[in-house]
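Participant: coords below, sequence missing:
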């Protein structure tokens, strides 16, 4: 569980509500169902329109990464690859057969199997890099729905404000209805700008970082098996792979 993400969301909401209270405003005035439907409903519809069903559903599933990010284990994978290198140096590539079944990551299992099958370094790298590029592209397309939501929400907030002002103008002769229209107008803007900058855009940014970490792990595996296939010394393999820890 990523406690920092939870603290950040609670902290952002608390700052807004506390600021409202310190200015003497009523917290209940920020609760406007009409404004919520306009901004959140409109934003969701816009995102669905620009996305394929697979991208939209994939983006929603990626949201869990923000609060419960996967443990990619770069350090652990470096140790694993170095172990492969040591066994291959002593007993040849066929000595790596027992390690295949131990791999829970399908990508690492595939890379190791190709290495055992005797694929040359150039072939290993070219085949595996295509898979990484396609997987990264698919992930980023899914994560992009949150970035898009961050762009649409403020605009929908302005739309909600305009609709609220239209309601005000239509009821200038009835002062009792002016307050609700003005409230919807301003609260819709708050919902739009607030949701974009406190949730949608930060979520998109965090997902990009996590996707980069996932890609770095796969590139680490590619670099490692390519080095093993080229017969490099295990110490050199480890030194080369240490550079991937910077992504964390």
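Facilitator: Everything's here; your move. Every value quoted in this text rests on a predicted model; they were computed, and no experiment measured them.

Participant: can we go C-alpha only for contacts and neighbour counts from here?
Facilitator: OK.

Participant: and the helices in the chain?
Facilitator: Listed in chain order, the helices of the chain (DSSP state H) span residues 3-22, 33-36, 42-50, 53-67, 74-91, 97-100, 106-116, 121-170, 178-195, 201-229, 234-241.

Participant: once you drop chain neighbours, what's closest to the residue nearest the centre of the chain?
Facilitator: Closest to where the C-alpha atoms of the chain average out (C-alpha atoms, centre = their mean) is residue 207, at 1.6 Å. Nearest in space to residue 207, with sequence neighbours left out and distances taken as C-alpha to C-alpha, 6 or more residues apart in numbering, is residue 143 at 6.3 Å.

Participant: ok, structure two:
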């Protein structure tokens, strides 16, 4: 579980709703027409703009934001160097047992192709297609949350205009001004909260998760290419270490 994401959301909720409660209480910030406009309008826009198959998985994507698949680049580099050492010492066919026990599906696929004697260009092409399509799927999921921010903000502005029109039409009736003004203000509030708590931050963290995953896969790809060509493990390690910040580059040969 990503502690930063969870703590961040808890902190937002505590501070925002706590400040409301300390002020005039939570009740005045609840307005049914505003909820209908912003939440209903945003949901409708998402249904129009995306496939239902994508929207059904939204809560799964929230789960990825909270509990992502762990990416360990240094650990992956160490594994690739160990595979390289074994292949250089005993031959690439000696990695067959490692392929069967490998948990990383991307690494398992590439290493299996190398052990089977496929051409380097074929291996690189297949793995790059896998990376491209995976990143493309992730991009589509990220787009949903980017649009949550845009749609909710737009619905908030639409609700504000609806409230202002209602208020201007009832200027002669003081009792009608308050509810209309509540719609005008609270729709903007709801839209801003949805966009900046649920939309933008989730899209951003999912984008970071995607970048991390693509980096790990690039390390694996380069490692497999080096193993198949019989590169020296030290050379391979030096090459893969370039993907890490200088402070994290710790050679296992030292």
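Facilitator: Thanks, I have the structure now. Worth saying up front: this structure is predicted, and the values here are computed from it rather than measured.

Participant: what's in contact with stretch 73-88 of the first structure?
Facilitator: With contact meaning C-alpha atoms under 8 Å, 6 or more residues apart in numbering, stretch 73-88 of the first structure is reached by 93-96, 99, 217, 220-221, 224-225, 228, 233-235, 237-238, 241-242, 244-245.

Participant: buried ones among the residues you listed?
Facilitator: 93, 96, 217, 220-221, 224-225, 228, 234, 237-238, 241, 244 (16 or more other C-alpha atoms under 10 Å).

Participant: distance to residue 41 of the first structure for those - can I get that in TSV?
Facilitator: As requested, these are exported to TSV (distance: C-alpha to C-alpha, whole Å):
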residue	distance to residue 41 of the first structure
93	56
96	54
217	37
220	41
221	42
224	47
225	48
228	53
234	55
237	52
238	51
241	46
244	41
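
Participant: which residue of the first structure sits farthest from its center?
Facilitator: Among the C-alpha atoms of the first structure, the one most distant from their mean position (C-alpha atoms, centre = their mean) is that of residue 173, at 49.8 Å.

Participant: against residue 165 of the first structure, how distant is it?
Facilitator: For residue 173 of the first structure, the distance to residue 165 of the first structure equals 14 Å [C-alpha to C-alpha, to the nearest Å].

Participant: is it correct that residue 163 of the first structure is in contact with residue 185?
Facilitator: Yes. Applying C-alpha atoms under 8 Å as the test, residue 163 of the first structure and residue 185 come out as touching, 6.9 Å apart.

Participant: of those two, which one has the most company?
Facilitator: For residue 163 of the first structure versus residue 185, neighbours defined as other C-alpha atoms under 10 Å are more numerous around residue 185 (26 against 19).

Participant: how about the more buried one, nearest residue that isn't a chain neighbour?
Facilitator: That would be residue 161: by C-alpha to C-alpha, 6+ apart, it lies 3.5 Å from residue 185 of the first structure.

Participant: residues in contact with the one you found?
Facilitator: Shown in contact with residue 161 of the first structure (C-alpha under 8 Å, 6+ apart): 184, 185, 186, 187, 188, 189.

Participant: now with 10 Å?
Facilitator: 35, 38, 155, 167, 181-190, 192 (C-alpha atoms under 10 Å, 6 or more residues apart in numbering).

Participant: equivalent analysis for residue 231 of the second structure, please.
Facilitator: 84, 85, 87, 88, 223, 225, 237.
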